[in-house]
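> Any chance you could fold what I've pasted below:
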Amino acid sequence: MIRTLVTASALALTVASSAAVAETDLSKMTDAEREAFRAEVRAYLLDNPEVIMEAVGVLEQKQAAAAADGDRTMVETNKDAIFADGYSWVGGNPDGDVTMVEFLDYRCGYCRKASAEVEELVNGDGNIRFIVKEFPILGEESVISSRFALSVRKVGGDDAYKAAHDALITYKGSYEEPALRRLAEGLGIDADAVIAGMNDPEINTILQSNRDLANRLQISGTPTFVMDDTMLRGYVPLDQMQAIVKDIRG
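You can find the predicted model right below:
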């Protein structure tokens, strides 16, 4: 915040002094003249502090636009890995006209908060292709959760994975093996096969590929959504997601 205010103050100084600069060659000023000029600009900013806040707004808009442009470039460069990696679970309408990708951690509070709204968006719309990227970043229990979900999918298929996904996003129990066995049994899945498969090399490859992709996209938190060429970093309310879908469709 301090850095933003300093930068914005410099921008405000430029704005406030632009007319004077047009008529004044600063390089030809004496030290005394330059100091007096600076004092005048400083006095102006103190008398009109709203100029600084206006400059903060301009700076933030420029930074947001630059970040959005950077995100679009990263998405375009990595679009195959994002939208068609061949291994991530695909839900919603597989033939939908809009694809939404979510990088999630089952133990992430904001992922849990977003879950019901994502479900409402996908089910209520009916024409959204929804892809889940397992991205466990909150410690060993997060990694165990993702390994469990991916192993359930290998053992029981896509429907079983969706059931595990839904269970894990609200799960508050232990991540020790006996608890995971009970969780698998509650889903009607072969618990022995699930536990045995959690360290399968294929699962290692999936998790590493997702981490590598997240690094290329400069994703460091969850949830992160990719919709068309837009990256949404963090929790996004349902109405905003619906508006973005509408914009994508034109």
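
> okay, CA-based contacts and neighbour counts for the rest of this
Fine.

> could you pull out the helices for this protein?
2-23, 31-47, 50-77, 79-83, 109-125, 140-156, 158-168, 177-186, 191-197, 201-216, 238-249 (DSSP state H).

> do you know which of those helices lies nearest T230?
T230 sits nearest to helix 50-77 of all the helices of the chain, at 6.2 Å, using Cα to Cα.

> Minimum distance to G92: which of the helices of the chain has it?
helix 109-125 (5.9 Å).

> and this one, so I can compare the two:
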Amino acid sequence: MIRTDPSIQKLLVQQVPPPAAAPSSQGTSQGPGFTQQQRSDIESIIRDYFIKNPEMIEELQALAQAEKLKRVITENKQALFHSPSHVTLGNPNGDVTMVEFFDYNCGFCKRALDDMMTLIKNNPNLRVVLKEMPVLSQGSLDAAMVAVAVAMQDKTGKRYVDFHQKLLSGRGQADKARALAVAREVGADMARIEKDMAGPQVKAALQESHQLAEALGFQGTPSYVIGNEAVVGAVGVAELQAKINKARCGKASC
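Next comes the predicted model:
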């Protein structure tokens, strides 16, 4: 909560003299609200207050950032929550949607995989959208392309979940060869995967994710959008559940 200095409150409740009154000796009127002298006094008090309380600047910046994120999320609602290019897990008609941006070579994403599966299990009304965000290497990009191609031939998402878990939880670096091996292991149509990877739809899906991440200011993975809030990092089940609850009922615990 932002605290307001009592001296600022006192000045804010002062009323400008009525139009018929003689001009104030403190300065000329600057329109409705305050005289020139009053404005100068307010500016001086505010400046001194922020010098003495620099943490208030950080608090205001955090509030401004939160408002900016809400606007970005609202403006990109369709692409974030309902894009046909990305996989939906959990309850397709859930009352809360959690969007996760991830990279197959991200160690924190490997940890967050168990968090996501636990949240889906514990929240029958949770809808999860997965968005590829390959930022770590060429191998990450190649693996993401294979993943999008797997998703294109699996509208139910069941094969993709199997692929996603095997690739993300496996040892070593993810790259094209390893991603293709996992796709073959889960029974994907390999000829179609190679064809789709060369086509425009895979590239468009990855471009969409990149543009969304850039608009949201995400620079690393995992990053989430839950309701009107962004969450950065592998913060754990408890914090993600609190954000889900907040989106659902307005409180950290429903």
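
> Superpose the two chains and report the TM-score.
Laid over one another, the chains give 0.72 as their TM-score (TM-score structural alignment, normalised by the length of the first structure), with 204 aligned residues with a Cα RMSD of 2.7 Å.

> ok, back up a step: can you tell me which of the helices of the first structure is most buried?
helix 140-156 (a mean of 22; mean count of other Cα atoms under 10 Å).

> mean deviation of it from the second structure?
Superposed on the second structure, helix 140-156 of the first structure shows a mean distance to its aligned partners of 1.4 Å (mean Cα distance after the TM-score superposition for the first structure).

> same for that helix, what does it pack against?
helix 158-168, helix 191-197, helix 201-216 (3 or more Cα pairs under 8 Å, 6 or more residues apart in numbering; DSSP states H and E).

> Could I get these in CSV, plus columns for distance to E140 of the first structure?
Shown next, in CSV, are these (distance: least, Cα to Cα, whole Å):
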stretch, distance to E140 of the first structure
helix 158-168, 15
helix 191-197, 16
helix 201-216, 13
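
> OK, contacts around E132 of the second structure?
Contacts for E132 of the second structure (Cα atoms under 8 Å, 6 or more residues apart in numbering) come out as 101-103, 144, 206, 209.

> ugh, typo on my part, it should be V186 of the second structure
V186 of the second structure neighbours (Cα under 8 Å, 6+ apart): 159, 162-163.

> of all those, which comes closest to V237 of the second structure?
D162 (21.1 Å).

> ok, and the closest non-adjacent residue to the closest one?
V186 (6.8 Å; Cα to Cα, 6 or more residues apart in numbering).

> and L12 of the second structure, how many residues sit next to it?
14 (other Cα atoms under 10 Å).

> quick one: it from Q207 of the second structure, how far?
49 Å (Cα to Cα, to the nearest Å).

> swap in Q241 of the second structure?
29 Å.

> And L167 of the second structure, by the same measure?
On the measure of Cα to Cα, L167 of the second structure and Q207 of the second structure end up 22 Å apart.

> V182 of the second structure too?
24 Å.

> go on, F81 of the second structure?
For F81 of the second structure, the distance to Q207 of the second structure - Cα to Cα - is 16 Å.

> What of D196 of the second structure?
15 Å.

> With E185 of the second structure instead?
27 Å.

> same deal with A247 of the second structure?
For A247 of the second structure relative to Q207 of the second structure (Cα to Cα), the value is 28 Å.

> cool, Q36 of the second structure as well?
Taking Cα to Cα, one finds Q36 of the second structure at 52 Å from Q207 of the second structure.

> doesn't N122 make contact with G90 of the second structure?
No. Shown here, G90 of the second structure and N122 do not form a contact pair, counting by Cα atoms under 8 Å, at 10.4 Å.

> Just to confirm, what residue in the first structure is aligned with A66 of the second structure?
Matched to the first structure by TM-score structural alignment, A66 of the second structure sits across from A68.

> give the contact list for that match.
So, once contact is read as Cα under 8 Å, 6+ apart, A68 of the first structure ends up touching 230-231.

> what inclination does the helix or strand hosting E43 of the second structure have with respect to helix 55-75?
In the assignment (DSSP states H and E), E43 of the second structure maps to helix 36-52. Per axes from the mean of the first three to the mean of the last three Cα atoms, to 10 degrees, the angle that helix 36-52 of the second structure makes with helix 55-75 is 100 degrees.

> now helix 36-52 of the second structure, how far from the chain's geometric center?
36 Å (Cα atoms, centre = their mean, to the nearest Å).

> Flag every buried residue along that helix.
Neighbour counts over helix 36-52 of the second structure (16 or more other Cα atoms under 10 Å) mark 36-38, 42, 45-46, 49 as buried.

> Likewise for stretch 79-99 of the first structure?
So, applying 16+ other Cα under 10 Å, buried residues of stretch 79-99 of the first structure: 82-83, 88-93, 96, 98-99.

> For that stretch, measure first residue to last.
Stretch 79-99 of the first structure: ends 11 Å apart by Cα to Cα.

> Kindly report the same for stretch 86-93 of the second structure.
With Cα to Cα, one end of stretch 86-93 of the second structure sits 16 Å from the other.
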